[in-house]
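**Q** Quick one, structure for this:
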Amino acid sequence: MIRYDLLCGDGHGFDAWFRSASDFDSQEARGLLSCPACGSVDVRKALMAPALASARSRGGDEPVTPEAESPPVSLVSGRDEKLRGLLRELKAHVRQTSEDVGERFPEVARQMHAEEIEHRPIRGRATAQEAKALLEEGVPVYPLPAFPEDEN
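**A** Below is the predicted model of the structure:
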């Protein structure tokens, strides 16, 4: 993932994340990028300065040189990676122990809630509006966590 500082034609600055530089280029070419402040599709990369550690911020008096070795940087902390692992295990368990009812999820969940059919573990797909309606009706629903590698 790469983060770019972006600027619209009206001068509004904002940032966005992309899978790669070519992903940004593709979205820009197709006019899929827009300013969240004004909606302008005239969006371009803004000048970005790299974040470099100075000798003072590192606690020393030596200047930073290109030859200086840097420790490997993890984009995800160990704690976050452990949490993601647990969420992946939970998701796998739900998939193994429930029936996939697909697009019929809201209908089947309502029938079970109304005790029209036998209760059983189910999973499926619902739009945000359908899930909100189910919750407002008192039907308990829980989304499965989505990960970047999932096809959403």
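**Q** Please count neighbours and contacts with C-alpha atoms only from this point.
**A** Will do.
**Q** got the buried residues for stretch 80-99?
**A** Using 16 or more other Cα atoms under 10 Å as the test for burial, stretch 80-99 gives 87-88.
**Q** How about stretch 16-24?
**A** Across stretch 16-24, burial judged by 16+ other Cα under 10 Å covers Phe24.
**Q** distance between the ends of that stretch?
**A** End-to-end span of stretch 16-24 (Cα to Cα, to the nearest Å): 9 Å.
**Q** ok, residues contacting it?
**A** 1-6 (Cα atoms under 8 Å, 6 or more residues apart in numbering).
**Q** Tell me the buried residues within those residues.
**A** Here, 16+ other Cα under 10 Å leaves 4, 6 buried among the contacts of stretch 16-24.
**Q** Following up with a second sequence; could you model it the same way so I can compare the two?
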Amino acid sequence: MIRYALRCANGHVFDSWFRSSDGYDAMRAAGQVTCTTCGSTDVDKTLMAPAVSETTTAPRPTGAPAETALDKLRQHVEKTSDYVGSNFVSEARAMHQGSAPERAIHGEARIEDARKLIEDGVPIAPLPFVPRQKAN
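**A** This is a model prediction of the structure:
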């Protein structure tokens, strides 16, 4: 995982996590990197200092407003939807076509598969965090 400091064309600055540098590039090209304040997809990386590890581990500060909001969102998503893992694309498509009962789901999809769902009118949205796999 890699964290980037980002800035939209309207000057809003925010951070976001990505699986890799290539992952960021692909999501940005697909219009899936959006400003957390205004929703603009005209977003670029900003200059940031690399994270340097120390020999001692200091406690990580918690409770930042963005971190708290993301944690609440994650808890809400996990509580109110079914995790379908790598079956997300087929489940979303089946619900959209009426061959499966509608319900709230979350899971994982490759960018090209998510783009195809959007092109086909299937209502989906990326989550600002990587889903945790649930133990069965």
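**Q** Post the TM-score for the overlay when you can.
**A** The TM-score (TM-score structural alignment, normalised by the length of structure 2) is 0.49; 81 aligned residues with a Cα RMSD of 3.2 Å.
**Q** wait, which of the contacts of stretch 16-24 of structure 1 is closest to Ala131 of structure 1?
**A** Distance ranking of these against Ala131 of structure 1, using Cα to Cα, places Met1 first at 29.6 Å.
**Q** following the helix or strand hosting Gln96 of structure 1, which helix or strand shows up next?
**A** Take DSSP states H and E as the rule and Gln96 of structure 1 turns out to sit in helix 78-97. Counting by DSSP H and E, the next helix or strand C-terminal to helix 78-97 of structure 1 is strand 99-102.
**Q** Just list what that following strand packs against, helices and strands only.
**A** strand 122-124 (3 or more Cα pairs under 8 Å, 6 or more residues apart in numbering; DSSP states H and E).
**Q** Make TSV out of the contacts of stretch 16-24 of structure 1 and add distance to Asp80 of structure 1.
**A** Output for the contacts of stretch 16-24 of structure 1, formatted as TSV (distance: Cα to Cα, whole Å):
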residue	distance to Asp80 of structure 1
Met1	16
Ile2	19
Arg3	20
Tyr4	23
Asp5	25
Leu6	28
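**Q** now, among the contacts of stretch 16-24 of structure 1, which is nearest to Asp100 of structure 1?
**A** Met1 (31.4 Å).
**Q** In terms of helices and strands, where is Leu6 of structure 1?
**A** Going by DSSP H and E, Leu6 of structure 1 is in strand 2-8.
**Q** Quick check: which helices or strands does that strand pack against?
**A** By 3+ Cα pairs under 8 Å, 6+ apart, strand 2-8 of structure 1 packs against strand 13-18, strand 43-45.
**Q** again, 10 Å this time
**A** Applying 3 or more Cα pairs under 10 Å, 6 or more residues apart in numbering; DSSP states H and E, we find strand 2-8 of structure 1 packed against strand 13-18, helix 21-29, strand 43-45.
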